[in-house]
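[1] Below are the sequence and a predicted model; questions follow.
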Amino acid sequence: MVKESGMGGRLGKMLLLAALTVVLALAGEGDAHISRCFKRELPVEPDPEFSSGVAKFSLQLFRRLAEQALAQEESLFVSPYSVWSSLCLAYLGSNGKTKRELADALRLSGKSNAYVNWKFLDEMLTDETNRRSGANFVTMNKGYFSNTLQLDSCLQKSLPELEVLDFSQASEAASVVNGDVEATTQGKIKDFLDPLLLSRANFILLNAIFFKGEWEFKFKPEDTTPKPFRVSPGREVGPIPMMTQTGEFKYAVNTPLGAKVLELPYADSNYSMYLLLPSSEAEGTAEVLSQLSKRNLETSLSMLQDASVSVQLPKFSLSTTIRNQLMTTLQDMGIKDLFSQQADLVGFTVSQPLSVDETVHKATVEVTEEGTVAAAATGLAGIRVVPQQFVLDRPFVFLILNRVVGLPVMAGVFVTPPTS
């Protein structure tokens, strides 16, 4: 894992997985015709259990990546849902063993089912962007293919996510991709793709995630003070800016996750950040990660109760770029054929064998005092009971979760403050 921008690495046929700050919604123009591509009728209604499989994959992937980061004493921020979405797009063009392995790992039961439920899930996650809300979540899925490939005509007509570019004109093609990214990130990410990489690639499958949330109960900037951070027992770094407020929050102790859990809701939305502070400082986040499963998370969240809590949370920005480590982790999770010369992606094209030999995942998060309900924070300060102390001055896990579908769209482990 590295904290850097730009792209490089191995050349050749590639799949790019990315979680970026991108604002571009999915279009659904091809829904009426997609069933012909998969030779099966589309389901009439979405499967209510579909998001459960996505959540299981997401937590498993995050747990594995976080354990690797923890071993290196590095913080981590990722969007498992972004990775899942990129692989789901790959699944729609896969066959044979490649398709079976993707289906098993992603918890999918067929292309028609996957397509309809993926679309529905995206709509559920992004629905709140259509009205005033303190949380803004948008996802973009895009497949850029070289014009030297003969794409499957049915998929090309039915999937608006697929676009053909002249990769031999690398600068122009990169300008298209980078323009999509820059425009939709409001200029926050520029020159994402190196033209030299495009000149040697055949296709790119890209997913981008944007999330911005404003706290329902904001932290007052004047209450942010520098305090030390204990990376491990007896070892302090810093000081770092620590945000502070006291109020009534949903809070639980002695959970199956081996952590105290606090919910920080985003204003007028179905999104919350859940902070998982290890119950035992000695065992730390390693114990929390070892217990992080969908069942344990659901049980822990069901234990949340209103309580007066004094919260101290670091103010931080965190960016993570994961390259081939993502590939090896996905291989360990059973997705092997996709990354081999035997990869079967003839659902996209039969003109030339396609394989994947590079992955990139990039995600950023910024946690600050800002919120939208100033009066609420002021009013809650006068509670007359002795508040619980929830001080995140040592390593912790955090999840950004949509409460309606029960899906963690982004997740992180804060091990040590960023150096810059």
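    Noted; the coordinates are in hand.

[2] Only C-alpha atoms from now on, for both contacts and neighbour counts.
    Noted.

[3] how many other residues sit next to V309?
    For V309, the count of nearby residues is 22 (other CA atoms under 10 Å).

[4] what does G382 give?
    Around G382 there are 10 residues (other CA under 10 Å).

[5] now it: how far from A374?
    14 Å (CA to CA, to the nearest Å).

[6] nearest residue to F57 other than its sequence neighbours?
    Excluding its sequence neighbours, the residue lying closest to F57 (CA to CA, 6 or more residues apart in numbering) is L106, at 6.1 Å.

[7] Compute the number of surrounding residues for the one you found.
    24.

[8] wait, it sits on S51?
    No: if you go by CA atoms under 8 Å, L106 and S51 don't touch, sitting 10.7 Å apart.

[9] which stretches of the stretch 251-400 of the chain form strands?
    259-265, 271-278, 305-314, 316-322, 361-367, 388-391, 396-402 (DSSP state E, counting those that start in this stretch).

[10] next up, a second structure to put side by side with the first:
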Amino acid sequence: MKSALYLCFLLLGLQVQSEHRSNLNNEQQEQKILHSTEDHSQAEGENSAHVKIAPSNADFAFSFYKQVREEAGNKNIFFSPLSISTAFAMVSLGARTNTLSQLHKGLAFNLTEMEQQEIHQGFQHVLQLLNDPHREVQLSMGNALFIDDRLKLLQKFLDDVTNFYYSEAVSSNFENSAEAIKEINNHIETKTHGKIVGLLKNLDADTVMVLVNYIFFKGYWEKPFNNLATRDDDFLLDAKNSVKVKMMHQNKPFNIHRDEKLSCWVVEIPYKGNAAALFILPDEGTMKQVEDALLKETVSNWMQSLEQRKIYLDLPKFSISSSYDVKSLFEKMGVTEVFSDQADLSGVAENTLLKISKAIHKAMVDVSENGTEAAAVTVIEMVPLLASFPPPPHIRFNRPFLMVILDKTTHSILFMGKIVNPAAKED
């Protein structure tokens, strides 16, 4: 029996709130919105494949979060479920027998409800929509295969990863591992706009292919925070400990929901360009209760229950990153065979037995005041002066909270996280 050769996966997620933005005049802005709306309507009419895979991707996101939570302890959590599911869906193109069944189950796909072809068409459409150049959010997602000169891929696998996942195929010499590592790290650095540098430290001696998936998102708040209102404040780590943070402040209408059953506040902060961040603030002592209830039905219920209301909002600035051993996490979720000598990836390459030796994911997030250039739009707000109205609630994100970044065009969860210490930079 031939010895197994290795696939290495690098999965990257990046979400950035920028501190500045180049000027766009109103006419340009209107044109961009018009194009985005037209493209979205056209896409919805032509192909709803991305809608079909959205529930499974959401199920995967929450089950993966709960697995991460078990190991994270009191650390920040931040990852891109869409990056991870896209990469492993690509692998499933070459998987067979029980290896394929485990991948489908781990990714929450039920083949009695959709065909394999529909899964890949769904990801194809997500990639098309996310990479639409007319969108107002700066959003890009892509894949690359770095393939050793000695490995002969099956033409069907190469065609499928290119057609469905728009993957670049790069010929590499893995016998010179230092050069291969440098080439892959340079690719990652370029695609993440210099935010993730030197990620890959080493390669297994038998590595013959490295798959890289990246997602880069740079969003601008529809209603930016005024940096003059940002002040030093305490963030409560627990009952006894706190850290100093830069706390941003707004006093405006937001879509909010008070979930009395789960004892938490939900605040939606929209980005320009059909994306939004949900910030979930559990009451003291109820974080686990809220986390346990994280399901697509829960988030769907929150979204449907949002109502616009003026609030006093405090939200910390933060910049954090997290890294994960996806192989270890997947094995705990029951996806084991693809990493073992029993792996059946016979649909990938000719006359070569393959297994995945390594799968790592790194994501970072940077949240700050600027959602957009303040001068781009002027909003005049009028509120009734009626004493019978209850005072606006003061929602202070000054203790651990959850964050979900949604792309409304593709119905995708781009990123998920738990911020337990905004002052902790690194994972």
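    Everything's here; your move. None of these values were measured; they are calculated from a predicted model.

[11] May I have the TM-score of the superposed chains?
    Overlay of the two chains. TM-score (TM-score structural alignment, normalised by the length of structure 1): 0.83; 379 aligned residues with a CA RMSD of 2.6 Å.

[12] could the strands of the stretch 251-400 of structure 1 be laid out in TSV, adding distance to Q68 of structure 1?
    Output for the strands of the stretch 251-400 of structure 1, formatted as TSV (distance: least, CA to CA, whole Å):
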stretch	distance to Q68 of structure 1
strand 259-265	20
strand 271-278	18
strand 305-314	22
strand 316-322	11
strand 361-367	15
strand 388-391	25
strand 396-402	14
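
[13] F167 of structure 1: which of the ones you listed is closest?
    Proximity to F167 of structure 1, assessed across these by CA to CA, is greatest for strand 361-367 (21.6 Å).

[14] Quick one: average offset of that closest one versus structure 2, please.
    Using mean CA distance after the TM-score superposition for structure 1, strand 361-367 of structure 1 ends up 0.3 Å from its aligned counterpart in structure 2, as a mean over the superposed pairs.

[15] what's that strand in contact with?
    Contacts of strand 361-367 of structure 1 with the rest of the structure, by CA atoms under 8 Å, 6 or more residues apart in numbering, involve 16-21, 77-79, 83, 314-323, 326.

[16] Next, the angle strand 316-322 makes with that strand.
    Compare the direction of strand 361-367 of structure 1 with that of strand 316-322 by axes from the mean of the first three to the mean of the last three CA atoms, to 10 degrees and you get 170 degrees.

[17] which residue sits closest to the residue opposite P387 of structure 1 in structure 2 once aligned in space, ignoring its chain neighbours?
    The criterion is TM-score structural alignment: under it, P387 of structure 1 has P392 as its aligned partner in structure 2. Nearest residue to P392 of structure 2 in three dimensions, chain neighbours excluded: I311, at 4.8 Å (CA to CA, 6+ apart).

[18] That neighbour contacts P393, correct?
    Yes: the pair I311 of structure 2 and P393 passes the contact test of CA under 8 Å, sitting 5.2 Å apart.

[19] where do the helices sit along structure 2?
    Ranges of helices within structure 2 are 26-46, 49-72, 81-92, 97-106, 116-130, 155-165, 177-191, 287-292, 296-305, 326-332, based on DSSP state H.

[20] any chance of the ones you listed in JSON lines, plus distance to D407 of structure 2?
    Rendered in JSON lines, the data for the helices of structure 2 read as follows (distance: least, CA to CA, whole Å):
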{"stretch": "helix 26-46", "distance to D407 of structure 2": "12"}
{"stretch": "helix 49-72", "distance to D407 of structure 2": "11"}
{"stretch": "helix 81-92", "distance to D407 of structure 2": "11"}
{"stretch": "helix 97-106", "distance to D407 of structure 2": "23"}
{"stretch": "helix 116-130", "distance to D407 of structure 2": "8"}
{"stretch": "helix 155-165", "distance to D407 of structure 2": "19"}
{"stretch": "helix 177-191", "distance to D407 of structure 2": "20"}
{"stretch": "helix 287-292", "distance to D407 of structure 2": "21"}
{"stretch": "helix 296-305", "distance to D407 of structure 2": "13"}
{"stretch": "helix 326-332", "distance to D407 of structure 2": "23"}
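
[21] Among those, show me which one is buried the most.
    helix 81-92 (a mean of 23; mean count of other CA atoms under 10 Å).

[22] what's the average distance of that helix to structure 1?
    Mean deviation for helix 81-92 of structure 2: 0.7 Å (mean CA distance after the TM-score superposition for structure 1).

[23] gap between that helix and the chain center?
    12 Å (CA atoms, centre = their mean, to the nearest Å).

[24] helices and strands around it, which ones?
    On a contact count with 3 or more CA pairs under 8 Å, 6 or more residues apart in numbering; DSSP states H and E, helix 81-92 of structure 2 meets strand 5-17, helix 49-72, helix 97-106, strand 207-219, strand 412-419.

[25] Can you tell me what sits against it?
    9, 11-13, 57, 60-61, 64, 100, 103-104, 107, 120, 123, 143, 161, 165, 211-215, 361, 412-416.

[26] can you do 7 Å?
    For helix 81-92 of structure 2, contacts defined as CA atoms under 7 Å, 6 or more residues apart in numbering pick out 11-13, 61, 100, 103, 107, 123, 161, 213-215, 413-415.

[27] go on, stretch 297-315 of structure 1?
    241-252, 255-257, 367-368, 387-392.

[28] What is the corresponding segment of structure 2 for it?
    Residue span in structure 2 matched to stretch 297-315 of structure 1, by TM-score structural alignment: 299-317.

[29] What's the end-to-end length of the matching stretch?
    For stretch 299-317 of structure 2, the end-to-end distance is 24 Å (CA to CA).

[30] any idea how far P314 of structure 1 is from T244 of structure 1?
    Note on T244 of structure 1: its distance to P314 of structure 1, by CA to CA, is 9 Å.

[31] Same check on L399 of structure 1?
    15 Å.

[32] Check L197 of structure 1 too.
    Taking CA to CA, one finds L197 of structure 1 at 37 Å from P314 of structure 1.
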